[in-house]
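> Sequence and predicted structure, then a few things I'm wondering about:
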Amino acid sequence: MAQGITYTALQGIKHIQPGDDLAAIVQDGLRRNALQARDGDVLVLAQKIVSKAEGRSVDLSSVQPSPHALELAQIVKKDARLVELVLSESTDILRAIPNVLIVRHRCGYVMANAGIDHSNVDGGVGDRVLLLPVDADASAAVLREQLNAALGCEIGIVISDSFGRPWRNGVVNVALGSAGLPALIDRRGERDMYGRTLEVTQVAYADAIAAAAGLAMGEGAEGTPLVLVQGLAWQAPERNAQSLIRPLDEDLFK
């Protein structure tokens, strides 16, 4: 079992712009905070800075809503241009009532508004919104390769975002993408402390890392979108965050 796990939010990270080199920004952040990455460390990044660096912002003034978006916007009481973007990023509408639009994102996440957000985009001013990365696992893998080469060690990457949960108030951070660690650990077949065989236990390891990192990051104006996690230990094969998405044929609520 891992002992002495620490979550350190990197201070002094600049506002991210399209095309910024996240690997260089991470290295600079580690130096500024007098931190040394080691084998087995995990870097958690807020989804927003990945999306910003990848140029995933959209000006709503450039969006022409379709008839479907206009009709749906009347139901959910939202900007039809935003609804059009949500539809373009989704494969299925799961719930549409006033002030609520729950969809299945094209990457499989079930979430409100396809993860499209106004907060912390251009200071929250104007009509720009931010979409999720095209492929968060691929983004994590590329960044990990760059950082491993630059830092001379093997680290893991988690790209996190805040999610609501069915039947529970509030949001908690989960892993949208990951690389270099087991996002899901299957413990079925192992024995518990009383010798009973575990039959259903699968640990959402990357989600657990992201949730704890969320406490260090904060959800508002803290400006600390990078968290270095040290002291973790695992014995399981690497699996990316797509392994956390329940297959549609096992979806109990579709």
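Okay, I see it.

> Going by C-alpha atoms from here, please, whenever you check contacts or count neighbours.
Noted.

> Next, please give the residue ranges for the strands of this protein.
Secondary structure of the chain, counting by DSSP state E: strands at 6-9, 42-46, 57-59, 90-97, 100-105, 110-112, 128-130, 156-165, 168-179, 185-186, 202-203, 226-230.

> wait, which of those is closest to Val26?
Closest to Val26 of the strands of the chain, according to Cα to Cα: strand 226-230, at 7.8 Å.

> hmm, who's touching the closest one?
5-10, 13, 26, 40-46, 213, 216-217 (Cα atoms under 8 Å, 6 or more residues apart in numbering).

> Can you get me a residue count around Ser162?
20 (other Cα atoms under 10 Å).

> Would you agree it is in contact with Val174?
Yes. Contact criterion Cα atoms under 8 Å: Ser162 and Val174 qualify, at 6.2 Å.

> give me every residue that touches the closest residue to Thr224 other than its chain neighbours.
Among residues not flanking Thr224 along the chain, Met217 sits closest, at 5.2 Å (Cα to Cα, 6 or more residues apart in numbering). Neighbouring residues of Met217 by Cα under 8 Å, 6+ apart: 9, 223-227.

> mind listing what the nearest residue to Val203 once chain neighbours are set aside touches?
Nearest residue to Val203 in three dimensions, chain neighbours excluded: Ile185, at 5.0 Å (Cα to Cα, 6+ apart). With contact taken as Cα under 8 Å, 6+ apart, Ile185 is in contact with 202-205, 236.

> Closest one of the residues you listed to Ile245?
Ala204 (10.3 Å).

> And here is the other one:
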Amino acid sequence: MTPGGSLRVHAPDGTPEVAAGDDLLGLVLTVLGDAGLDLADGDVLVVTSKAVAKAEGRVVDGTREEHLDAETARLVARRGPTRIVRTHHGLTLAAAGIDASNVATGRVVLLPVDPDATAGRLREEVLARTGRTVGVVVTDTAGRAWREGQTDIAVGAAGLVVLDDHAGRVDAHGNPLLVTAPAVADEIAGAAELAQGKLHARPFAVVRGRADLVLAADDDGPGARALVRPEGADLFGWGAREAVVRAVRGDVEDAAPFGSAAAVEDLVTALGVALGDGAAVRPAGPGLLHLDLDPGGGHHPAREGGMHAVVFAHGWVADRAAGSSTYALRPRSAGPPAGP
């Protein structure tokens, strides 16, 4: 880092409207030159996904709704007309990141097909044209769970440490750091957006002061894809309402966002909360437990449906013996029980 921990962000004015086939880096270098700025080793060049998408011909006729299904890997949550989806990039965004602003009426801008690859090409071109080794970040705007408003995040990156893993380090008091891992590519994206603004036609910025994060010229790093949690690793793979609906449905194709099978002890606790008084839940050996929905006898289809939903969401399947109110659990991945 520079002395005193300073960080400088330059987002010059003067970039013309970007069109399909434009030399994006050529536009960047021209605007920088007009502003009296030159790229230096260790800089991070930050470019909006919209500028990249326009240059790559990703502006299309139609509305968000008309293109949303094709850009969606799966629905995460829906509230009225608003859809939060997981894109084919693995990003979780409103309307798959399709943007209808700063574009002609009746047209929308889709996200770049491969933002990491674009970042890599821009980085290679910077080195070829200027001799400078820089990092490149492609950004887009995203909301955050539990927080109002939006901020820019890195959807593509090259030549940059995107996640600064502190595991194994100690703080000033000697305490070990176990899970601290600043998403520095996202932090750089947010800092650049403060200088760029949303309405000032500044689609790129140069961030200076974190040369320690920029990799050698022959190392593009893992890219922004390293910041995307795989399906099932996120604790919030479904929206609150959608999680209930998908668990009740119990379709194995919906299982991945719920993650791997929970420990039997955790499942027992969850079933006890969900089923309440009058249901007996007890372990019955490794990986097995018995559920008696009503020890006093009787049949409760509503309670049984709730039980199956909880079991499914926790990665298990419950098999009931004929004529019995006792259920044996097996991991959902284990397939159907063996026949006689």
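Ah, there it is. Remember, it's a predicted structure, so these values are computed and weren't measured experimentally.

> circling back to that earlier point, right, so the strands of structure 1: which one is the most enclosed?
strand 42-46 (a mean of 27; mean count of other Cα atoms under 10 Å).

> That strand: average distance to aligned residues in structure 2?
Once the two models are superposed, strand 42-46 of structure 1 sits on average 0.7 Å from its counterpart in structure 2 (mean Cα distance after the TM-score superposition for structure 1).

> Find me the equivalent region of stretch 200-207 of structure 2 in structure 1.
Structural correspondence for stretch 200-207 of structure 2: residues 222-229 of structure 1, per TM-score structural alignment.

> how about the strands in the stretch 201-340 of structure 2?
204-208, 280-283, 289-292, 316-320, 327-331 (DSSP state E, counting those that start in this stretch).

> Go ahead and confirm Arg144 of structure 2 touches Asp152.
No. Applying Cα under 8 Å as the test, Arg144 of structure 2 and Asp152 come out as separate, 10.4 Å apart.

> Next one: Pro237 of structure 1 relative to Leu184 of structure 1, how far apart?
9 Å (Cα to Cα, to the nearest Å).

> between those two, which one's more packed in?
More neighbours surround Leu184 than the other of Pro237 of structure 1 and Leu184, with 22 against 13 (other Cα under 10 Å).

> which residue in structure 2 lines up with the more buried one?
Using TM-score structural alignment, Leu184 of structure 1 pairs with Leu163 in structure 2.

> What count of nearby residues applies to the residue lying closest to that match once chain neighbours are set aside?
Leaving out its chain neighbours, the residue that sits closest to Leu163 of structure 2 by Cα to Cα, 6+ apart is Ala183, at 4.6 Å. By the criterion of other Cα under 10 Å, Ala183 of structure 2 has 18 neighbours.

> Map Ala183 of structure 2 across to structure 1 for me.
Under TM-score structural alignment, Ala183 of structure 2 pairs with Ala204 in structure 1.

> who's in contact with that match?
Ala204 of structure 1 touches 183-185, 244, counting by Cα under 8 Å, 6+ apart.

> Leu30 of structure 1: which of these is nearest?
Ala183 (24.0 Å).

> Identify the residue spatially nearest to Arg123 of structure 2, adjacent ones excluded.
Nearest one to Arg123 of structure 2, counting by Cα to Cα, 6+ apart, is Val136 at 6.1 Å.

> Just to check, the one you found is in contact with Ala119?
Yes. The pair Val136 of structure 2 / Ala119 is scored as a contact, 5.6 Å apart, by Cα under 8 Å.

> can you list residues touching both of the two?
157-158.

> Which parts of the stretch 151-300 of structure 2 are helices?
184-196, 240-249, 264-275 (DSSP state H, counting those that start in this stretch).

> Next, work out how far apart the equivalent of Thr72 of structure 2 over in structure 1 and Asp161 of structure 1 are.
Matched by TM-score structural alignment, Thr72 of structure 2 corresponds to Ser90 in structure 1. Noted for Ser90 of structure 1: a distance of 17 Å to Asp161 of structure 1, by Cα to Cα.

> With Arg246 of structure 1 instead?
18 Å.

> and what of Gln47 of structure 1?
6 Å.

> Ok, Arg188 of structure 1 next?
From Arg188 of structure 1 to Asp161 of structure 1 the distance is 28 Å (Cα to Cα).

> now do Ser243 of structure 1
Distance from Ser243 of structure 1 to Asp161 of structure 1, by Cα to Cα: 16 Å.

> Please say which position in structure 1 Thr30 of structure 2 maps to.
Thr30 of structure 2 maps onto Asp28 in structure 1, by TM-score structural alignment.

> Number of residues surrounding that match?
Count around Asp28 of structure 1 with other Cα under 10 Å applied: 15.

> circling back: distance to Asp251 of structure 1 for the contacts of Met217 of structure 1 - can I get that in CSV?
Below are these laid out as CSV (distance: Cα to Cα, whole Å):
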residue, distance to Asp251 of structure 1
Ala9, 35
Gly223, 36
Thr224, 35
Pro225, 32
Leu226, 33
Val227, 32
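
> Show me which pair in these is furthest apart.
Gly223 and Val227 (11.3 Å).

> my read: Val174 of structure 1 touches Arg165, true?
No. The criterion here is Cα under 8 Å, and Val174 of structure 1 misses it with Arg165 at 10.6 Å.

> Common neighbours of those two, please.
With Cα under 8 Å, 6+ apart, Val174 of structure 1 and Arg165 have no common neighbours.

> Translate Pro16 of structure 2 into the numbering of structure 1.
Pro16 of structure 2 maps onto Lys14 in structure 1, by TM-score structural alignment.

> aligned partner of Gly170 of structure 1 in structure 2?
So Gly170 of structure 1 corresponds to Gly149, using TM-score structural alignment.

> check contacts around its match.
Gly143.

> Could I get the full set of helices for the stretch 1-150 of structure 1?
Taking DSSP H, counting those that start in this stretch as the criterion, the stretch 1-150 of structure 1 carries its helices at 22-32, 47-53, 67-76, 80-88, 136-151.

> could I get the ones you listed as JSON lines with distance to Asp117 of structure 1?
Formatted as JSON lines, the helices of the stretch 1-150 of structure 1 follow (distance: least, Cα to Cα, whole Å):
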{"stretch": "helix 22-32", "distance to Asp117 of structure 1": "21"}
{"stretch": "helix 47-53", "distance to Asp117 of structure 1": "9"}
{"stretch": "helix 67-76", "distance to Asp117 of structure 1": "16"}
{"stretch": "helix 80-88", "distance to Asp117 of structure 1": "9"}
{"stretch": "helix 136-151", "distance to Asp117 of structure 1": "16"}
